[in-house]
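K.L.:
sequence plus predicted model, see below.
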Amino acid sequence: MLGGWPAPMPPTLADCGSGPDALAEWGDEVEMTRRSRVLAAGAALGLACLLLPAAPAAAAPDPGQPYFEPGAASIGDPYFPDAGNTGYNASHYQLDLLYDPPTDQLGAHATITARATQDLASFSLDLDGLMVHSVSVDGLEARFEHKGTKLSVTPARGVPDGRTFTTVVEYSGVPQTLALPGPAGFIHTNDGAIVTGHPRSAPSWFPVNNYPGDRASYEFNISVPDGWQAVANGLPHGTSRTPGRTVYQWEAQEPLSPHLATIAVGHFALDEYAKGGITYVDAMDPALKKTVIPRNGDGLAWSQTDDASYKRLSQTISVPDDGAEFSFWMLRDTEPGWDYAFVEARTPGEDNWTTLKDTTGIAQDSTGNSCPAWHQVHPFLKHYQSDDDGTCSAKGSTGQWWAATGTSDGWERWEFDLADFAGEDVELSITYASDITGQNDGVFVEDIQLSGGNGSTSFDSDGDRWDGWSPKGAPKGSPGNDNEWTAGSSTPPSQGYKIQQSLDKQPKMIEFLSSVFGKYPLASAGGIVDNVEDLGFALETQARPVYPMDYFYSEASGDSFVVRQLALQWLGSQVPIDRWKDSWLNQGLGTYAQWLWAEDQDPGSAQDSFDFYADIDAADPFWKFRLSDPGPDNLYSTSLQTRSAMALHAVRTEVGNKNFSKILRQWVRDGSGSPKDFRKLAETVSGKDLSGVFKAFVSTAGKPGIL
């Protein structure tokens, strides 16, 4: 970084270097005319340097001339102290991206239009983990240093305060996925990549002033191999072709904060339509529309799904004296870490239950997230798990814990050696157990085989689909099952079908949210849903949120999550945050919009939601931090989102429904402000002192004493 420069006039010796380096080649799509301009400008500068006289003695800066200084390499946000830069404001990003899904290689150049807010000698951009090949400013090669997450740029000439300037950065590499709260940011998928919103997501794939208050318009030109699709923020502007590749063009004219920028590359079915003056574009992985079918024959057994269920598919088997092999095929789609599939065994009539470890290594002894809390729902599980002061061990009163959770990679074969039961009868149960909320599609079983033949079945339509197997219901202490195992060809609708049901309601949801916040602020809407597991962290991205597929297993949860992401379109685009610690308000408004949507169909449910969370024990970590300063690790935690919604409900209760509605509409209409400004607006509109509410719910850690 250089110190202060006097105002540059015609080229001086300070401008003269060794000439431009050769620009790195990264793909046929690089715009060669830009390179020609950069090289020509460099050559012209070099010629001018040859004609210069020797440098005179340095003179003191002229007080009447601008004095050029470096911009700071941080905006000063305490949560992310290395993020953002000063000295300029970006107004437009043109991102020309060439992405190769098989290798995950990205080749790109970014054209950044910005306006100097001081006399700039040098400035910096945020860029993490990618290799920079060249930088130019206003067509002239610039010196640069890329160290860590900062790309420092020294233009050939200083940029005067108020001047609009253009920076072109050519770079390449494999963008890195953020591990925490993870995975987040630029995520590599089985057929491409998808970018989710995160405070640090933008620098992982393009050079940017990574500060939420520096909003800009965006243009994307994304080159992918033929047969792939590319999606981004804003409106589609057609495609162009080069040999073997297709370039997808997207444009977001409404300014957006860097963390709200997204792209997705993969195999997508694109659904574009217009309604109410809004262009909707939804992108869904077609693999999500596949339905479960029997792996052979015409039958299978399906656990079905139900909250707090404990479903056994059981039969008593006589094991020969020389033992037996027991196996079946299973397709799992269970909530990871919360719901489980396992095999139970006992001597008939005895209480010596245990779970069996399969010889194929599918079942594990991890107790996951549901233990020990689900012992209150299913106390029988204490036969296999122990609560050791809030932690769990995989050994209970009579047996061990071996189980599988999450989604299997297609049908998987479970195999067991029944030698321990040789010469005895054994009661076997193929079991699915779930926690109190959140369901995937459960488990499917086919082709049960025992080496002696007794108990084998394929659940086909051969006169007796069960062949001795039968649902046994939940054990004593569990609440009971609203549905049970079925045998036949019945399977649930595809995940894609359920996702589409919720996405189809977007126009209706926007109509409802417009009654809450005012007119929808963007020209486009829609969503991206990829076949990616464990995409639990997905901060909103402007006009085209990225939705985790796991939120759509029930219609109510899918609808509610889409409502939340749509509500954040008003807040992210109209009321952007300046400091990350203030994000609680927008996140709370997004969650409260979910409560209002539910209340529109079930009056009083917002109060019910408030009361439900108000019953959480004061010692629970749910209450451990202040909303007004949650810390970077809690920025997008469920507890922050929920407690923020509770704070807003407390404000609503204090000011009344009519005033609360007026506050929300005016807050979005005015377009900017901090939480302190929101409180001031609420007090002005209502005429009430809200200091007690904000102190109890926002600025104090712990459970509010008024609850």
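P.N.:
Structure's in. What do you need?

K.L.:
switch to C-alpha atoms for all contacts and neighbour counts from now on
P.N.:
Fine.

K.L.:
after the helix or strand where Gln500 lies comes which helix or strand?
P.N.:
Taking DSSP states H and E as the definition, Gln500 sits inside helix 495-503. For helix 495-503, the following helix or strand on the C-terminal side (DSSP H and E) is helix 506-517.

K.L.:
now that following helix, how far from the centre of its chain.
P.N.:
23 Å (C-alpha atoms, centre = their mean, to the nearest Å).

K.L.:
picking up where we left off before, buried ones in the helix holding Gln500, by neighbour count?
P.N.:
Gln495, Gly496, Tyr497, Lys498, Ile499, Gln500, Ser502, Leu503 (16 or more other C-alpha atoms under 10 Å).

K.L.:
comparison target, given below:
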Amino acid sequence: MHRRLFVPGSAAAALLMLAIPASAADFQPGAPGIGDPYYPDYGNGGYDISHYDLRLKYQPGTDRLDGTATLLAQATQDLSRFNLDFALDVKEILIGGKRAQFKATGDHEVEVTPPAGIEKGKNFTVVVRYGGTPGKVEVSGFTSWLRTPDGGVAANEPESAWWWFPSNDHPTDKATYDVNVSVPDGTQAISNGTLQSERSQAGWTRFAWRSNKPQATYLATLAVGKFDITKDTTANGLPVINAYSKDLGDNAGAARASIERTAEVTEYLETVFGPYPYNSLGGYVPNVTTGYALETQTRPFYSPRQFANGSNVSVVVHEMAHQWYGDSVSVKGWKDIWVNEGFARYSQWLWSEKEGEGTTQELADYVYASHPADDAFWKVAPGDPGPENQFHLAVYDRGAATLQALRNEIGDKAFFELLKTWPAERAHGNGSNADLIALAEKISGKELDALFQTWLYATEKPAAPAAKRSAAAPEQPKSWKKIAATNGVHAH
């Protein structure tokens, strides 16, 4: 509230200036993109979101989704209008309880003009009422909403939110979530975090899920269908919820034999990365035709094809390692993707070593020997692969080989201290390649620019291998086929 001040003398004008709010000319539109060079129109400027409250109703038979999203936000500038990333049809938008003007722009943007300018630092609430059939919506020729015989699934990277809730769609704007979904009785809705309640009324069942730690938009997931659900607790008392489509066919046994080891895998990874950062864990396998998996926070998504050749705990290791590297500590920009994928792949190598199926050095040697100098594998720089190569094999295998080279250079003590310090210092935040390199140098006391330049940024095969090795070609480690089966883990 601004009160007019009546002050005698020359001081009056100065005090009046202090009391006058920003003029209309001072309010500017928020940028339609957050500034990521890989995806210039992803995310938005001018505000941060702290919480999403989603109340949804989904009809599996028709793929109809209706929802009301309440977004708690704060202006980071004097804001005249702002954008939301969203691709379904918007019916109404309220800001502070008042109707706002809006229009669709581009292929996944909604431009919102509030009834009055929003001052920098002010908290405000946005309510969006919307609906549509997400399975029919394509953006740039693709969809992140996967239809199944009995429902639908939202799971993709780097974007999936557009198909089921309006958002500020970039990993640097994390938020907590309440996801409430009504589905026909006999159908389940799976999402992130903990299941707060499950209630049935008039032929519909409402599932209420809560993510109480900051979560990037692409890590939010929703799966509706008919699932067999298993529940357990870890040794530390955390709830474990796994879900399997009832129609997985021949892949059902292998999927269960893998996913049911999630708690065991997590407890091992705690010895490597430190305490698990969330209050629930698990995984789900819907009956989709895709082949990838995704580290959706607390509850990774797995395609049935991941288990077509039998159980594969290695893919569970990969996705659960992401809970520290990728989920708790997310990228600052999508060019930093190596910090996610290199560490997740290296965790598979560590698991291999633990299981006696090949050491991390043997796996690094095998990667190095498997790609001759003229192989395109060496033309992709994991430290900045470009959006077209964001999920290239080099980001995974060369990224993991970088970590083995670093381990050899700084020694096990400093290396494993780094693996725990990064997620401890940046829990529920973001980090870049440069941040990681700086931390490695701080912990080791060594100058590491040359090592990282060689392994992350040079577009040629390193002249020096990760460690001394014989001239003979290395034998294929026993774990290699299981790890290689996850090469397309994020290839969508």
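P.N.:
Received it, and whenever you're ready, just let me know what you need. Just so it is clear, the structure is predicted and the values come from calculations on it, not from any experiment.

K.L.:
returning to that earlier point: which residues in structure 2 does the helix holding Gln500 of structure 1 match up with?
P.N.:
Alignment of helix 495-503 of structure 1 against structure 2: residues 251-259, by TM-score structural alignment.

K.L.:
one step back: name the helices or strands packed onto the helix holding Gln500 of structure 1?
P.N.:
helix 555-574 (3 or more C-alpha pairs under 8 Å, 6 or more residues apart in numbering; DSSP states H and E).

K.L.:
contact partners of the helix it packs on?
P.N.:
For helix 555-574 of structure 1, contacts defined as C-alpha atoms under 8 Å, 6 or more residues apart in numbering pick out 254-257, 498-499, 501-503, 505-506, 509-510, 513, 517, 520-522, 540, 542-543, 545, 551-552, 586-587, 589-591, 593-594, 597-598, 668-669, 671-672.

K.L.:
residue range for the helix or strand just after it in structure 2?
P.N.:
The helix or strand immediately downstream of helix 555-574 of structure 1 is helix 583-601, counting by DSSP H and E. Mapping helix 583-601 of structure 1 onto structure 2 (TM-score structural alignment) gives residues 337-355.

K.L.:
name the residues of that stretch that are buried.
P.N.:
So, applying 16+ other C-alpha under 10 Å, buried residues of stretch 337-355 of structure 2: 337-353.

K.L.:
and what of stretch 454-463 of structure 2?
P.N.:
Under the neighbour-count criterion of 16+ other C-alpha under 10 Å, stretch 454-463 of structure 2 has Thr454, Trp455, Leu456, Tyr457, Ala458, Thr459, Glu460, Lys461 buried.

K.L.:
inside helices: which ones of the residues you listed?
P.N.:
Among the buried residues of stretch 454-463 of structure 2, DSSP state H puts none in helices.

K.L.:
coming back round to it: and the helix holding Gln500 of structure 1 with helix 506-517, angle?
P.N.:
Here helix 495-503 of structure 1 runs at 40 degrees with respect to helix 506-517, directions being taken by axes from the mean of the first three to the mean of the last three C-alpha atoms, to 10 degrees.

K.L.:
residue in structure 1 matching Thr271 of structure 2?
P.N.:
Match for Thr271 of structure 2 (TM-score structural alignment): Ser515.

K.L.:
and Lys91 of structure 2, by the same measure?
P.N.:
Here Lys91 of structure 2 is matched to His133 in structure 1, going by TM-score structural alignment.

K.L.:
mean shift between the host helix or strand of that match and structure 2?
P.N.:
Under DSSP H and E, the secondary-structure element containing His133 of structure 1 is strand 131-137. On superposition with structure 2, the mean distance recorded for strand 131-137 of structure 1 (mean C-alpha distance after the TM-score superposition for structure 1) is 0.6 Å.

K.L.:
what comes up buried for that strand?
P.N.:
Val132, His133, Ser134, Val135, Ser136, Val137.

K.L.:
and the last one, what does it touch?
P.N.:
Listed by C-alpha under 8 Å, 6+ apart, the contact set of Val137 of structure 1 reads Pro155, Ala156, Phe165, Thr166, Thr167, Val168.

K.L.:
helices of structure 2, start to end?
P.N.:
11-19, 252-259, 262-273, 313-321, 337-354, 360-370, 393-425, 433-444, 449-452, 480-484.

K.L.:
which residue lines up with Lys147 of structure 1 in structure 2?
P.N.:
Under TM-score structural alignment, Lys147 of structure 1 pairs with Thr105 in structure 2.

K.L.:
relative to Phe86 of structure 2, how far out is its match?
P.N.:
10 Å (C-alpha to C-alpha, to the nearest Å).

K.L.:
and if you look at Glu388 of structure 2?
P.N.:
When Glu388 of structure 2 is compared with Phe86 of structure 2 (using C-alpha to C-alpha), they lie 23 Å apart.

K.L.:
pick out whichever of those two has more residues nearby.
P.N.:
Just comparing Glu388 of structure 2 and Phe86: by other C-alpha atoms under 10 Å the higher neighbour count belongs to Phe86, 24 against 8.

K.L.:
quick one: residues contacting the more buried one.
P.N.:
Phe86 of structure 2 is in contact with His108, Glu109, Val110, Ala161, Trp162, Trp163, Trp164, Phe165, Pro166, Ser167, counting by C-alpha under 8 Å, 6+ apart.
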